[in-house]
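Q: pasted the sequence and its predicted model underneath.
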Amino acid sequence: MDPFNLKALLIAVLIFVPIEYLFALRPNQKILRKAFFNDLIYALFNGIPITLGLVAVVTLATSTVGTVVPSYVGSTVSSQPVWLQVIEIIVIADFGFYAAHRAFHAVPFLWRFHAVHHSIEELDWLAAHRVHPVDQVLTKSASFVPVFLLGFSSPAIALFGFIFHAHGLLLHANIRLNVGPLRWLIASPQFHHWHHAHERAAYDKNFAGQLSFIDILFGTMYLPGKAVPERYGVDSPIPPTYVEQLAYPLIPKGKTNEAPATNDA
């Protein structure tokens, strides 16, 4: 048992710290950057409530909606090669992720949870962990529930979970990575950094988690050449500490702080 994901965190440190040093997008950004220790708390403690919440949602979905899915669907899906299942899961899950992510930007109440993630002002692999548990549970549920309902095998789901997590760290990493034409198919750090950009042209763009072509399909792609954002963050004052950020979405605020990313960033 590793409730705090210490092994995964150590592996991430050993991989991403050297990569960010060698291929830094912003060479002057320090490892112990602003809010480093706050985001470390997220990395250590967020896993427990997110896992419990996701298990609860998946269990509820499979015990209700799942009962009307014919049994042959699951047996047919799970009998496919694992590699093919993983590809199918990535596509299905990312359409769900896109829909949920876009909703968190469009609905003011949901945006208050998601604004915690967008309050990041210096992006790196560790910053990927700064996500409000409610935000993460609902977004991950949109990705995972259809996958469980369709009966994909446990090894395929586990492999997807690993790829999803590793890719999420990469997207936030402080690295300059040229993926060439693949950037129109697969989400890259440049793609996701623009999603975090505190620049009007990039607001409400690049919602996909892994497959950037989904944003092309729905007209929400923003990827201006090789350019990268000048700055990240939001205008609304987000409290600086973990506990305050957990409480932030639930505390009534003035109307100026109620607007989603279209107005706030």
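A: Ah, there it is.

Q: contacts and neighbour counts: CA atoms only from here.
A: Fine.

Q: other residues contacting the strand or helix carrying Phe104?
A: Assessed by DSSP states H and E, Phe104 sits inside helix 82-106. Under the contact criterion Cα atoms under 8 Å, 6 or more residues apart in numbering, helix 82-106 has outside partners 77-78, 110-111, 113-114, 135, 138-140, 142-144, 146-147, 152-153, 155-157, 159-160, 204, 207-211, 214, 260-262.

Q: derive a PyMOL selection command for the buried subset of the residues you listed.
A: To isolate the buried members of those in PyMOL, using 16 or more other Cα atoms under 10 Å:
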select buried, resi 77+78+110+111+113+114+135+138+139+140+142+143+144+146+147+152+153+156+157+160+204+207+208+209+210+211+214+260+261
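
Q: another one to put next to it:
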Amino acid sequence: MNNYINLIKNSYSGYWNYLKQELFFQNQWDNYFYGLIVISLLVWALEIVFPWRKKQSIFRKDFWLDIFYMFFNFFLLNLIILIALSNTVAQIFNDLLTSIGLSIYSFQLFDVDDLPKWLGLLIFFLVSDFVQWNTHRLLHRIPFLWNFHKIHHSVKEMGFAAHLRYHWMEPVVYKSLLYIPISIIGNYNAKDVSIVYFFAIIIGHLNHANLGWDYGIFKYIFNNPKMHIWHHAKQLPKHVRFGVNYGLTLSIWDYIFKTDYIPNSGKDIELGFTDDETFPEDFITQEMYPIFSRKRK
């Protein structure tokens, strides 16, 4: 037990020190704090110069709420709970394997150090994106998880910062389901992986931005604003029950598994979900929504 307590303490102190290094430019290549700011400003500038919905305000509905969500979910959430929880759960899982004479490395398929760096990163990117695509489907299909995911779908006007409006339970689900697949394919250098994460942030911001782009022929590979807006459509097609266009960075999974749906441009479709008129509009009440919704039932 003491080992777990120390792990939790070290997780908090370690992430706090990491945040300080980010803020004071001690982390350069993989500085997520300023990297997020730069990416956000660039995509916001694209929205201003090339707006798809020209009547939508630059400071659209819930703009500042989404800005708060962006920094809370990307940094403060890690400090408050996520890093400590992730490290503890990972250690408990590893201890359980050790108790039966195994380790996570027992399932490792190959050593990424034996591969060219570009190939190792490509495998990491494809595996992580596919697992997250499946996890995203679960968020829509399982009512318990959908109650958390509703926060993301409560966006009524799309903009870059809507990308990171989500309940704190979502990354818990994503990271839990991603832990074993990533462990199986090897240990990746954090600075190398940062390339993949930054690329995912850029695509995610663009997907939610007020931009009418689909990237031409590359729309069959990468998720894009014209595709993702249909994922947020309030009115689902009759042949669909849970949702469409689940892709995060890649759209290819939706085309392979026939969950793609782009009937027209989607420029002015209504966003949200059924009965979202009663959904709370402030951060605290949205975060508490899954608890209160269960009590009402």
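A: Yep, it's here. This is a predicted model, so every value here is computed, not measured.

Q: now the TM-score, please.
A: The TM-score (TM-score structural alignment, normalised by the length of the first structure) is 0.84; 254 aligned residues with a Cα RMSD of 2.5 Å.

Q: hmm, back to that, which stretch of the second structure lines up against the helix holding Phe104 of the first structure?
A: Matched against the second structure by TM-score structural alignment, helix 82-106 of the first structure falls on residues 117-141.

Q: mean deviation, the matching stretch versus the first structure?
A: After superposition onto the first structure, the mean distance of stretch 117-141 of the second structure to its aligned counterpart is 1.2 Å, using mean Cα distance after the TM-score superposition for the first structure.

Q: buried residues, that stretch. List them.
A: 120-121, 124-125, 127-133, 135-140.

Q: which residue lines up with His163 of the second structure in the first structure?
A: Under TM-score structural alignment, His163 of the second structure pairs with Ala128 in the first structure.

Q: wait, isn't that match in contact with His172?
A: Yes. Counting by Cα atoms under 8 Å, Ala128 of the first structure touches His172, with 5.7 Å between them.

Q: who has more neighbours, those two?
A: His172 (23 against 20; other Cα atoms under 10 Å).

Q: corresponding residue for that one in the second structure?
A: His172 of the first structure maps onto His208 in the second structure, with residues paired by TM-score structural alignment.

Q: quick check, its match in contact with Arg165.
A: No. Using Cα under 8 Å, His208 of the second structure is not in contact with Arg165, being 10.7 Å away.

Q: where does Gly204 of the second structure land in three-state SS?
A: helix (DSSP: H, G, I helix; E, B strand; the rest coil).

Q: Ile83 of the second structure and Arg294 of the second structure, how far apart?
A: Per Cα to Cα, to the nearest Å, Ile83 of the second structure is found 27 Å from Arg294 of the second structure.

Q: list the contacts of Ser75 of the first structure.
A: Gly151 are the contacts of Ser75 of the first structure under Cα under 8 Å, 6+ apart.

Q: that one: which element?
A: helix 71-78.

Q: can you check what angle separates that helix from helix 82-106?
A: With axes from the mean of the first three to the mean of the last three Cα atoms, to 10 degrees applied, the angle from helix 71-78 of the first structure to helix 82-106 works out at 110 degrees.

Q: chain center to helix 71-78 of the first structure: distance?
A: A distance of 29 Å separates the centroid of the chain from that of helix 71-78 of the first structure, by Cα atoms, centre = their mean, to the nearest Å.

Q: try stretch 163-177 of the first structure
A: With Cα atoms, centre = their mean, you get 10 Å for stretch 163-177 of the first structure.

Q: ok, stretch 63-75 of the first structure next?
A: Its chain's C-alpha centre and that of stretch 63-75 of the first structure lie 28 Å apart, by Cα atoms, centre = their mean.

Q: next: stretch 66-79 of the first structure.
A: Worked out by Cα atoms, centre = their mean, stretch 66-79 of the first structure lies 28 Å from the chain centre.

Q: then stretch 270-279 of the second structure?
A: On Cα atoms, centre = their mean, the centre of stretch 270-279 of the second structure falls 21 Å from the chain's centre.

Q: likewise for stretch 166-184 of the second structure?
A: For stretch 166-184 of the second structure, the distance to the chain centre is 10 Å (Cα atoms, centre = their mean).

Q: just stretch 64-72 of the second structure next, same as before
A: When distances are taken as Cα atoms, centre = their mean, stretch 64-72 of the second structure is centred 14 Å away from the chain's centroid.

Q: where in the first structure does it align, residue-wise?
A: Stretch 64-72 of the second structure maps onto residues 37-45 of the first structure, going by TM-score structural alignment.

Q: who touches the matching stretch?
A: Counting by Cα under 8 Å, 6+ apart, Phe4, Asn5, Leu6, Leu9, Leu126, Ala127, His129, Arg130, Val131, Pro240, Thr241, Tyr242 sit against stretch 37-45 of the first structure.

Q: name the nearest residue to the second one, sequence neighbours excluded.
A: In this case it means Asn5 of the first structure. Leu44 (6.6 Å; Cα to Cα, 6 or more residues apart in numbering).

Q: and Ala127 of the first structure, how many neighbours does it have?
A: Ala127 of the first structure: 24 neighbours (other Cα under 10 Å).

Q: wait, it touches Glu121, no?
A: No. Taking contacts as Cα under 8 Å, Ala127 of the first structure lies outside contact range of Glu121: 9.2 Å.

Q: next, the contact list for Val145 of the first structure, please.
A: Contacts for Val145 of the first structure (Cα under 8 Å, 6+ apart) come out as Val57, Val58, Ala61, Thr62.

Q: if you set the cut-off to 10 Å instead, what comes out?
A: Taking Cα atoms under 10 Å, 6 or more residues apart in numbering as the contact definition, Val145 of the first structure lies against Leu54, Val55, Val57, Val58, Thr59, Leu60, Ala61, Thr62, Gly66, Ala93, Gly96.

Q: need the counterpart of Tyr289 of the second structure in the first structure.
A: Using TM-score structural alignment, Tyr289 of the second structure lines up with Tyr248 in the first structure.
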